[in-house]
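>>> Need the 3D shape of this:
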Amino acid sequence: MPPVAVPPLVLVTGPEEVLVDRAVAAVVASARAADADVVALDAATYEPGAVAVHASPSLFGGRTCIVVRDLQDAADDLQDDVVALVKDPAPEVSLVLVHRGGPRGKRVLDAARKAGAEVVDCPAVKSDRDKGEFVQREFASARRTITSEGVRALVEAVGRDLRELAAACAQLVADTEGTVDDAVVDTYHGGKVEATGFRVADAAVAGQQGEALRLLRHAIATGVDPVPIVAVLASQLRQLVKVGSAGRGSSAQLARSLGMAPWQVDKARRVVGHWTGEGLAVAVQAVAAADFEVKGGGRDPVYAVERAILTVSRARALR
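As a prediction, this is how the structure comes out:
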């Protein structure tokens, strides 16, 4: 078996914790497969000179992988020691540098890039579009297929936290066969708080007053807080306003310019034609008032949400 290749210098940059952890874990796994000793150093507990000590040749030989985390918080001692090793690398030593962003530690970044580091970018995954692309990559890497509706349903159900979203993808890949669609996602994750909020919002913006209130009361009875429901309703209305005023263009083009996922554009387009500008204005004002009340400005958060849903449902019919 050929020896496992371990990169001599890796720079992991960006704030997305899940992607950072994966990038570091991949290098560490390669190092351990090559029988290297792995040493983890943290900026908060670093003692001056520790980098040089761990990079020194061992009496027993062998390779060492040094992982230095949180360089964005590094004091000058740690930065000096890392830069020195980057400029004068030690034989049989691999160095993994983790910087989550910000101006501090820039000279370490510059030195690593100048030295030809293998750079792994881990940008923040915040928008629903970014999360949808993340889901698609997760399934593609597992050689599985998920439909656009399946992506939408999964992001709506568990998209608040990327680590939970990654775990949900892994569960669906492991527990299912064939193409994953929205029905499969609903079987596993339909009871999540986020999914419940989206169902309430979908019914309200569709003018289905009775269904929206039924879903809301069921959600409240099962312990769902009114705050995320109002947040989802506000998000849905903002998307209608964006798409309604964006003009023509393909879903992909509008998604890029509006910071939305293509499936969100398609969904909003199917709904916004039933709304007038006056109706959207009334709905947005009602949800803004409910948002204030459920966050402590009113006496009865549940009543505030019910009133907003009634107003939104009726506003759809304004002509």
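>>> From here on, just use CA atoms for contacts and neighbour counts.
Noted.
>>> what's near enough to touch Val67?
Applying CA atoms under 8 Å, 6 or more residues apart in numbering, we find Val67 in contact with 24, 38-41, 95-98.
>>> Secondary structure class of it, three-state.
Using DSSP: H, G, I helix; E, B strand; the rest coil, the structure places Val67 in strand.
>>> where exactly do the helices run in the stretch 1-150 of the chain?
For the stretch 1-150 of the chain, the helices defined by DSSP state H, counting those that start in this stretch occupy 17-33, 50-55, 76-87, 106-114, 128-141, 148-158.
>>> among the contacts of Val67, which ones are buried?
Burial by neighbour count, 16 or more other CA atoms under 10 Å: within these this picks out 24, 38, 41, 95-98.
>>> Alongside the first, I'd like the structure of this one:
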Amino acid sequence: MAPPARRPPARKPAGKAAASKIRQLSWRNPEPAPIVLVSGPEEVCAERAIAGLREYLRAEDPSLEVTDIRADDYTAGTLLGVTSPSLFGEPRLVRVSGVEKCSDTFLAEAISYLEHPQEGATVVLRHTGSSVRGKKLLDAIRAGTGGGVEVACPAVKRDSDRYDFAAGEFAAARKRIAAPALRALVSAFADDLTELAAACQQLIADVPDDITEAIVTRYYGGRVETSAFAVADTAIAGRYGEALLALRQALASGSDPVPMVAAIASKLRTMARVAGHRESSSALAGRLGLKDWQIDRARRDLMGWNETSLGMAIQAAARADAEVKGGSRDAVFAVERLVTVIATRQPFGS
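Below you'll find the model as predicted:
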């Protein structure tokens, strides 16, 4: 089997990674190197990157030897042992997890290994960024010691990031999905990127033609109808009865009040950012780091709202956020009160 074509180097992203002296690669298009640093908290992206490296190397040579070791439960001499050439000279892929909590022994041996990487070996170091442990090793890699590359996997938190993630899943599979279908799918899995990725892959595998909103509804209608964003949409539109019904359906299906309040607060914040701006959707989207459709949706949502009612709703969301995270004994009541304030646009109990 012919190996995949080598891709051109990716541009270095702005910020901290831009100061690095090594190439920055997309997790969707990883390439092997003596050292591959997979950094950042987004586990779905990291898993894809590491799996992609394995596929790349196995396509080049099916005799690839794959070894997994843990940096936090490390036995001295292991790294050099598993990277050393075998009798028949097969290529080696060594996947190292837990670098953010590595032992002193691993740290010392890994830094030493950078000075003399083994020929034919690809060492993948997974660091989630949850601690500064291993910083000396990361700094050495980013300085160019060892001939490494970095695959950044930053957290996917914003709606626009999740939308881009899902759009990328279909683009990578060369599968067309209608914009309303993509928005519905992202809204249905707004609180779990792993589930969103799985849903995208299921649609890609199961649906031979273009993916429409009706198909998404058929597969994930229950999730779409009871998602946090469905609750937020009906409340913001002032449909109080529908909002309470959607809230109770969401809670009955196992939705957690914490991401539900977060989703509602996110939509309110977007409305506040968009309110009062008259520039075009594309211009405002570029300035605020949003998508055109998010600007258009926020402007529709703002109909019937004013500065006072929007400010009151944002304050209610902040209160509910604190309460569902432990500030109250009744998280469900906290969400219901928030929905009431938003849907009625009045203080609770008035």
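>>> sorry, back to before: which of the helices of the stretch 1-150 of structure 1 is buried the deepest?
Highest mean neighbour count of these: helix 148-158, a mean of 22 (counted as mean count of other CA atoms under 10 Å).
>>> tell me which residues in stretch 200-209 of structure 2 are buried?
For stretch 200-209 of structure 2, burial by neighbour count (16+ other CA under 10 Å) applies to 200, 203-204.
>>> between those, which is nearest Thr226 of structure 2?
The closest of the buried residues of stretch 200-209 of structure 2 to Thr226 of structure 2 turns out to be Cys200 (CA to CA; 18.8 Å).
>>> Now, the buried ones among the contacts of Val67 of structure 1 that are in strands?
The strands, defined by DSSP state E, take in 38, 41, 95-98 from these.
>>> just those residues now: which is nearest Ser58 of structure 1?
Closest to Ser58 of structure 1, out of all of these and judged by CA to CA, is Val38, at 13.3 Å.
>>> Val282 of structure 1 maps to what in structure 2?
Aligned counterpart of Val282 of structure 1 in structure 2: Met312 (TM-score structural alignment).
>>> May I see the buried residues of the helix or strand containing that match?
Taking DSSP states H and E as the definition, Met312 of structure 2 sits inside helix 307-322. By neighbour count with 16+ other CA under 10 Å, helix 307-322 of structure 2 contains the buried residues 309-310, 312-314, 316-317, 319-321.
>>> just checking, what packs against it?
Counting contacts by 3 or more CA pairs under 8 Å, 6 or more residues apart in numbering; DSSP states H and E, helix 307-322 of structure 2 is packed against helix 257-274, helix 331-344.
>>> From Ala343 of structure 2, how far off is Gly40 of structure 2?
Applying CA to CA, to the nearest Å, the value for Gly40 of structure 2 to Ala343 of structure 2 is 38 Å.
>>> ok, these two, which is more surrounded?
Neighbour count, other CA atoms under 10 Å: between Gly40 of structure 2 and Ala343, Ala343 has more, with 23 against 18.
>>> Counterpart of that one over in structure 1?
In structure 1, Ala343 of structure 2 lands on Ser313 (TM-score structural alignment).
>>> List the residues that contact the closest residue to Met1 of structure 2 other than its chain neighbours.
Taking CA to CA, 6 or more residues apart in numbering, and ignoring the residues beside it in sequence, Met1 of structure 2 has Ala59 as its nearest neighbour in space, at 6.0 Å. Taking CA under 8 Å, 6+ apart as the criterion, Ala59 of structure 2 is in contact with 1-4.
>>> same question, Ala243 of structure 2
The contact partners of Ala243 of structure 2, by CA under 8 Å, 6+ apart, come to 231-232, 234-235, 339, 343.
>>> quick one: stretch 139-151 of structure 1 aligns where in structure 2?
With TM-score structural alignment as the criterion, stretch 139-151 of structure 1 aligns to 170-182.
>>> what comes into contact with the matching stretch?
For stretch 170-182 of structure 2, contacts defined as CA under 8 Å, 6+ apart pick out 163, 166-167, 200, 204, 209-216.
>>> 7 Å - rerun?
The contact list for stretch 170-182 of structure 2, computed with CA atoms under 7 Å, 6 or more residues apart in numbering, reads 204, 210-213, 216.
>>> Show me these that map onto strands.
Going by DSSP E, the strands hold none of these.
>>> And these, which two are furthest apart?
Ile204 and Glu213 (14.1 Å).
>>> re the thing from before, between the contacts of stretch 170-182 of structure 2, which is nearest Pro154 of structure 2?
Ile204 (24.5 Å).
>>> what does that closest one align to in structure 1?
Aligning on TM-score structural alignment places Ile204 of structure 2 opposite Val173 in structure 1.
>>> What of Asp301 of structure 2?
When structure 1 is aligned by TM-score structural alignment, Asp301 of structure 2 is paired with Val271.
>>> Closest one of the buried residues of stretch 200-209 of structure 2 to Arg273 of structure 2?
Of the buried residues of stretch 200-209 of structure 2, the one sitting nearest to Arg273 of structure 2 (CA to CA) turns out to be Cys200, at 30.0 Å.
>>> Double-check that that closest one belongs to a strand.
No. Counting by three-state DSSP, Cys200 of structure 2 is not found in a strand; it is helix.
>>> list the contacts for it?
By CA under 7 Å, 6+ apart, the contact list for Cys200 of structure 2 reads 166, 169.
>>> how much space between it and Leu338 of structure 2?
Cys200 of structure 2 is 32 Å from Leu338 of structure 2, where distance means CA to CA.
>>> again with Thr308 of structure 2
Distance, Thr308 of structure 2 to Leu338 of structure 2, by CA to CA: 16 Å.
>>> same question, Val66 of structure 2
Taken as CA to CA, the span from Val66 of structure 2 to Leu338 of structure 2 is 52 Å.
>>> on that earlier part again, straight-line length of the match of stretch 139-151 of structure 1, end to end?
Counting by CA to CA, you get 10 Å between the two ends of stretch 170-182 of structure 2.
>>> again with stretch 91-109 of structure 1
This stretch, stretch 91-109 of structure 1, spans 21 Å end to end (CA to CA).
>>> List the contacts of it.
Stretch 91-109 of structure 1 is contacted from outside by 7-15, 55, 62-74, 79, 83, using CA under 7 Å, 6+ apart.
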